[in-house]
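A.B. asks: Prediction below, plus the sequence it came from.
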Amino acid sequence: MTISIRTNATIFLSLLLPVLNPCHAISRSVPTYILANDDDDNQRGSVHGRIVTQDGQPAAYVSITVKGTAKGTTTADDGSYHLRHLAPGEHTLVVSFVGLQTQEQTITVTAGQNAQLDLTLTETARQLGEVLVKGYKSTNQVPVTVGKVAIKPMDLPQSVAVVERDVLDRQQTLRLSDVLANTNGVYISGSTGGFQEEISARGFAFGSSNTFKNGVRFNNGVMPEVSSLERVEVLKGSSAILFGNVAAGGILNLVTKKPRFESGGQVAMRVGSFGFYKPSFDVYTGLTQNIAVRLNGTYENSRSFRDDVRGERIYLNPSILAKIGTRTELLVEADYLRDKRTLDFGIGAINYAIPDVPRNRFLGTAWGYNQVNQTGVTATLTHRLTDQWQVRATGGLQDFSSDQFGTTRPNASSQFIKTNGDWQRGIQRTQVDEKYYIGQIDLTGQFSTGTIKHTLLIGADADSYRTNTTAFNPLAKYDTINVFNPAKYRLRTDIPTLTARQLTQAPIDRAGVYVQDLIALTNKLKVLAGVRWSYQQTGSTVTTLNDNKATTTSNFDDAFTPRFGLVYQPRETTALFVSYANSFALNTGVDVAGNALPPSFINQYEAGIKNDLFNGLLSANATVYQIKNSNLAQTSLENGNTNANIKELAGEVTSRGVEVDVKSKTIRGFSFLAGYSYNETRYTQSNTYIVGSLLRYNPNHTANASLFYTLQRPGFGQGLQLGFTAFYVGERQAGRSTRVTVANDTYRLIELPAYTQLNASVGYVRARYAIRANVTNLLNQLSYNVHDDNSINPIAPRQVSATLSWNW
């Protein structure tokens, strides 16, 4: 699809500016450009609104001009626009887009007022004899913000996946696991206690160091709120050059909704199975011509298919954008999450096998809970030094606290579930208080040395964790329950009092500097090269509270992590690439001489092809990779050592895989996305585990496919949307890997069955309102998310939900 451009050069410029101006890409505000001089702003008015297609979808990059003048703008990604500095009186707006019917609308502008004009464009088969410029970007053309510099994925020797807000709305996503069903190779590898979804990619687990919100790390010890997200970005593979100590599988960035310089919003109510209800709101406005604000939030109250399990959460996400002069922007974003839900470690395992008990059976106590309070504030100052150079500084802080109180995990602390189903329940409590601080600065720019073009990134960052964990004296025997027959025993319902036993203080201080350059040797051949130096200091102070005795340990490491990639583009719409990247993982423990262990280095090799087909209507990418940690820390066997704290870099883990992604734009009302991944992560050397054995939690195969249709024909039913999503998770294993160093080892793996989940959705979407409904797990498939052998959580059965929303 293409945009219709009139011969007026100013309109052509207004279309190009949103692409060329990185500041607008960061703020996501409506790109309005004033192409004539105006006098007194107080004596002028403005017009704002939203342009949608006849199926109710946002019409991005549509040209809007004031007839007979040089004033113009284009719509943003969400179809919104804002024309400022208009003289009072009647004006005719010309709205055009190739393939859509050009419209002219007359509107009266009043001094000091902001008039609103929303339009719906319809398709036309008329061919326009005008200059044509590509009017939208494919998924391979839009840079991800977490990359720190505006490099198109087509030029990046790395696999990238992005899930946009439109997909989140159509699928009515509720949890991050719903979002990741659209990203092959990135998957939920486990769930703990019903309050956390554990994420992995390419065989390596993500932690809080790999999970970001608006480019800043955040604690993923609680399920993040999805309703506030504009999109989800995934950089697969190593990103150590950008962020230092991150796992090799990739990083995940959650991008929240940004302030906008016009007034509008949405209120919505979602209801669903098992007594679920969730009201939400999203309000934005431009307070002045230079200040815009936005506030979205939600309240959630839910029960569960699990007996006696329920949850409640409150979320708020305020933000403010201030334009300080013509070249500087300050964006301040905050969020607050309070999440409290029943502590639920699932159905347990018997002799490393999943027992045949109903999916809804709950083994904990109704009063047990996990409560999290999470508050974060991030400020980003962006200043354009010139049209080619900008500097961006970010500062942030986050406060995370959790209180977990309830039954111990089944099979924990040697309290195994017996063959007859009897399990002696214990009670445990843990409190965590974590404070996180970060500061970073990036200089990005473009320049040329002769005929060679450069896209340069130079940056530095420093962050700090202060984590205090309080462990309480557990109650070893609370009562006994039978997992097959809960009525067999009389269960206790009282809440015991536990006393604090131990305080662990675990500070982490990190700093790094990095430089990266995308070098365009020719239009077809590009090189991405860079290096980062990282320093990290860790430690712990463990204090026993009854006698106030403390033990302190500390460790520090530094490391260089290089990156090199080669991209060859035989034509503008195809890119072949190969790359090498290096990352590192810090180790705990000491060697046989008592010295701190050095970090383990992880080498990754990747090759792939990226294609934009049919003028960008379809993107098809394929990637192969190998990731190898060839100096994995394992318990030292020297001189018959059995102290697990004395280690040697004697192990090796190798991950190999293939990934395929396909994504389309809307074609005659249809759009789809699909993907497949194969991964094999094994111990290729080990003195502890069987060489050749697979690592736990990682499915060899994952696949996803989503098909969407919107009825575009004018008349009854216009705006009707249908959707169908399927994702497949292959066989994987949990439990505990067999140790070759232990005679008569009782550890065993738990084989988890593969499953395919089908979801269906239907909606009716108009400019002002939308009604949506969806069904998840249509075939009522049963499988499990498992952590070790002590948190075995069944996936949810078939569920139904519906959402009614109103826009203004």
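C.D. replies: On my side now, so go ahead.

A.B. asks: use CA for all of it now, contacts and neighbours both
C.D. replies: Noted.

A.B. asks: So which bits of the helix or strand Leu443 falls within are buried?
C.D. replies: Following DSSP states H and E, one finds Leu443 within strand 422-449. Of the residues in strand 422-449, 422-446 count as buried by neighbour count, 16 or more other CA atoms under 10 Å.

A.B. asks: on contacts alone, who are the packing partners of it?
C.D. replies: Secondary-structure packing of strand 422-449 (3 or more CA pairs under 8 Å, 6 or more residues apart in numbering; DSSP states H and E): strand 389-407, strand 452-472, strand 475-482.

A.B. asks: Can you tell me what sits against the last one?
C.D. replies: In other words, strand 475-482. Strand 475-482 is contacted from outside by 363, 420-428, 488-489, 491-492, 498, using CA atoms under 8 Å, 6 or more residues apart in numbering.

A.B. asks: And here is the other one:
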Amino acid sequence: MPLSEALQRIADEWNAPMDIDPAATEGLTAKPVVDARSERDAVDQATRGLPVAVQISDDGRIAIINELVVIARLNEAEDNVLVRGATSSSRLGQSLREQPRNTQVISSKLLERQQAQTLTEALANAGGVVANTATVQGGVSFSVRGFDSNGAVNGLPSASSSTFAAGTTLPLANIERIEVLKGPDAILLGSDNLGGTINIVTKKPYAEERLHVTAETGSFGLARGTIDANQSLTRDDRLSARVIATAATADRNFGGYRGNEDYLFAPSVRYKNAKSDIIVSATLGNQLFGVVPFTVMNRVTGEPYDIPDGQPLIGGKDQGVQIETTQFNAEISQEITDWLSVVARGQHQTINFALRQYSPFAILDNNGLLLVSSSGTRQTSENDTVDAFGRISFDTGAVSHKIVAGMTVVDSKVRAIYAGDGGLFPYNFLNPPATLRPLARNYNLSFDLDSTQYGYYGQYLIGFGPVHLVAGVRHNNTTITSAVSGGTPVENETNATTPNYGAVVDLTDHFSLFGSLAFGYVPVTTLDRSGNTLPDIRSRNAEIGVKWDLFDERVLLNASWFNIRQTNLLDRDPVDPRFQISVPGQQGEGIDINVSGRPFRGLTVSAAYTRTNYKFLEPSNTLGNTVNGQPRDVYNVYASYERKIADRMKAGIGASVSGRSSSAIDRLDLYRIPAATFANLNGFLSIGDLDINVGVRNLFDAENFNPTRSINYVPLGEPRTWRLTVGYRFF
């Protein structure tokens, strides 16, 4: 039966007036209607799977119209500095503006203008975040508000490779935005992330034709090429695909070690309509990094040793790490009814990590003698994560409600193999010997670490007028199994329940107050000398602040005061140094301000400032009196101005100043890393579809050192370098 005739019969039978658009029903045949309970049920059965939309007015009148076409669009983070949309970091469907926490988004548009190449460079825009490049294991990690964070990718916890936190090795070419979430977030990720989270969101397909090619060159023989191709695959634009590929190489890094190589292939497919959004993607990467250039402290002068430019402290050029990444992601968001949505996300990640470098483990005297390791490691990390939840939204009178319930399963396997022919040996870098012990080659000592985490969570958001209150709770069950070199596996199980509370009060349409009380934890399986398991490490973050939309919502300001407190930490047992004990933890209290947007035509701004006063809850002779590796002040200011100078021609300039205060190296505050400030400058020109960007980093060639917790490994900051990027949009 023709659809128009079937709908008219339904209207007559149920005595329900109905608006039927003839153009919408023309040529369509109705589906069978069986045992309909109401006119709405009958209409739903008759139109199921047909390209029409059913609308219900406030008075209950049914209208059948042409189906609304909803397709995927380019995410705002790829075209703007200010990002307002919903985020994978909130299961309640909130934007970062709506969440009761201090948040900061670093968009890919900003990173493109700054010519950022690594996550460390990108996170220079974030207040309260400190990148840790000072590790003899050759890794890069980061801390948020003084606590190490494992991070997340697309809102899911991910595997770490050695000391590389999740996401720190992802090429920026495939990153849509970086969300800096301040404060612990056990609700989102379960364990770890005591002080905050870096959520890395990868790029997605959209329903437009695009081919953008960029080429980059710069200091130390840098050469990089990137292709970003996007295409709608169907006539209705619901199915689209995207491929991002990049290849990069360099002759060396500024410390004289091997040049970085970076290879990425990242295809993705997306289906989107009015009720469904399905994304499947892969990330295949191979990266080779030279050792982060470093020096050591002079214990007599209390200053870092000067070393010749471009010369490794120990050994030759061919030292570094290799990371091979294979990652698959799938996400399904489905609107079941106008009040119920379900989301399911899955991620598989395999990381192969290999380290070859000479690592200084101790300073033996004041005349340049070091204790050096020639050992290496190879590690494979496999991580499978599934997260699924349902979200219910409804109103009762003037009160709105959102309820979320779901679960997360994380299965992680880490297998590390250490060199058996490496070892420690003395080495004087001021008077190096004629020959140097070769780096290890035989790997036969293994360590296995398997963990399975089951997390069950719920959240409730209630709103009445300008007041929005949220509460959440998560229960985690974690099983950790470890084995050394084929020995008997040791299994430990931990359970933890963590709550989370927040409130947002909209005083005006553009000005809001917020407050939150959030908790985090890290499961501990370490035994003390009596054979008892030490207590889990927990944190609590109390925060109040404001969110202010300025310049007709073109600029967003976040400002807050926070107090983050760690219950306990692990320290060396003074009775038997082979074991650890639990001692009172640390506290950080401070202010956190960030602002981003386009206040005027052509002007873009992004700035962040964090001041945190750290202290141990109970200083002691063994623990020390100073929280090390954490500068009190971290800041960044970026501004750019672009202006049209002719038809299809624009030119602009961008500049940034970033830095940090001095920080203690050791917990007794005997040695410090000096304060550092450095400036970057970019000039850009667009002529039609051609984009040119010329940049100088560390414009004034300021000497700087990165924060560290070891006097025998002081990472050097990059000297003045230049970069040239040329991009062309073919369509």
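C.D. replies: On my side now, so go ahead. Keep in mind it's a predicted model, so treat the numbers as computed, not measured.

A.B. asks: Between the helices and strands packed on strand 422-449 of structure 1, which one is closest to Asn351 of structure 1.
C.D. replies: strand 475-482 (15.1 Å; CA to CA).

A.B. asks: Now which residue in structure 1 aligns to Thr350 of structure 2?
C.D. replies: When structure 1 is aligned by TM-score structural alignment, Thr350 of structure 2 is paired with Asp399.

A.B. asks: ok, its match touching Gln374?
C.D. replies: Yes: using CA atoms under 8 Å, Asp399 of structure 1 is in contact with Gln374, at 5.7 Å.

A.B. asks: The strand holding Leu443 of structure 1 vs structure 2, average offset?
C.D. replies: With mean CA distance after the TM-score superposition for structure 1, strand 422-449 of structure 1 departs from structure 2 by a mean of 1.8 Å once superposed.

A.B. asks: swap in stretch 291-301 of structure 1?
C.D. replies: Relative to structure 2, stretch 291-301 of structure 1 is 1.0 Å off (mean CA distance after the TM-score superposition for structure 1).

A.B. asks: would you list every one of the helices in the stretch 51-200 of structure 1?
C.D. replies: Along the stretch 51-200 of structure 1, counting by DSSP state H, counting those that start in this stretch, helices occupy 165-171, 176-180.

A.B. asks: average distance between the longest one and structure 2?
C.D. replies: Spelled out, it's helix 165-171 of structure 1. Looks like 1.3 Å for helix 165-171 of structure 1 (mean CA distance after the TM-score superposition for structure 1).

A.B. asks: And for Val296 of structure 2, the neighbour number?
C.D. replies: 23 (other CA atoms under 10 Å).

A.B. asks: Next up, the contacts around it.
C.D. replies: Residues in contact with Val296 of structure 2 (CA under 8 Å, 6+ apart) are Pro304, Tyr305, Ile711, Asn712, Tyr713, Val714.

A.B. asks: Show me what the fifth one aligns to in structure 1.
C.D. replies: Right, Tyr713 of structure 2. That one, Tyr713 of structure 2, aligns with Ser791 by TM-score structural alignment.

A.B. asks: That match reaches Leu343, doesn't it?
C.D. replies: No: if you go by CA under 8 Å, Ser791 of structure 1 and Leu343 don't touch, sitting 10.9 Å apart.

A.B. asks: Surely Val186 of structure 1 and Ile199 touch.
C.D. replies: Yes: assessed by CA under 8 Å, Val186 of structure 1 is found in contact with Ile199 at 7.2 Å.

A.B. asks: Which parts of structure 2 are helices?
C.D. replies: 3-13, 22-25, 39-47, 108-114, 119-122, 186-189 (DSSP state H).

A.B. asks: okay, the fifth one sits on what stretch of structure 1?
C.D. replies: Right, helix 119-122 of structure 2. Residue span in structure 1 matched to helix 119-122 of structure 2, by TM-score structural alignment: 176-179.

A.B. asks: Check the mean deviation of that stretch from structure 2.
C.D. replies: Following the fit onto structure 2, the mean deviation recorded for stretch 176-179 of structure 1 is 1.6 Å by mean CA distance after the TM-score superposition for structure 1.

A.B. asks: quick one: that stretch to chain centroid distance?
C.D. replies: Averaging C-alpha positions (CA atoms, centre = their mean, to the nearest Å) puts stretch 176-179 of structure 1 9 Å from its chain's average.

A.B. asks: So what touches that stretch?
C.D. replies: The contact list for stretch 176-179 of structure 1 (CA under 8 Å, 6+ apart) reads Val163, Leu168, Thr173, Tyr187, Ile188, Glu197, Met223, Pro224, Glu225, Val226, Val232.

A.B. asks: Identify, from the residues you listed, the entry nearest to Arg270 of structure 1.
C.D. replies: Using CA to CA, these come closest to Arg270 of structure 1 at Thr173, 11.3 Å.

A.B. asks: ok, now which ones touch that closest one?
C.D. replies: For Thr173 of structure 1, the contact set (CA under 8 Å, 6+ apart) comprises Val179, Val226.

A.B. asks: 7 Å - rerun?
C.D. replies: Contacts for Thr173 of structure 1 (CA atoms under 7 Å, 6 or more residues apart in numbering) come out as Val179.

A.B. asks: rewinding a little: excluding chain neighbours, give the residue nearest to the match of Thr350 of structure 2 in space.
C.D. replies: Of all residues not flanking Asp399 of structure 1 in the chain, Lys435 sits nearest, at 4.7 Å (CA to CA, 6 or more residues apart in numbering).

A.B. asks: what residue of structure 2 matches up with that neighbour?
C.D. replies: Superposed on structure 2 with TM-score structural alignment, Lys435 of structure 1 falls opposite Glu382.
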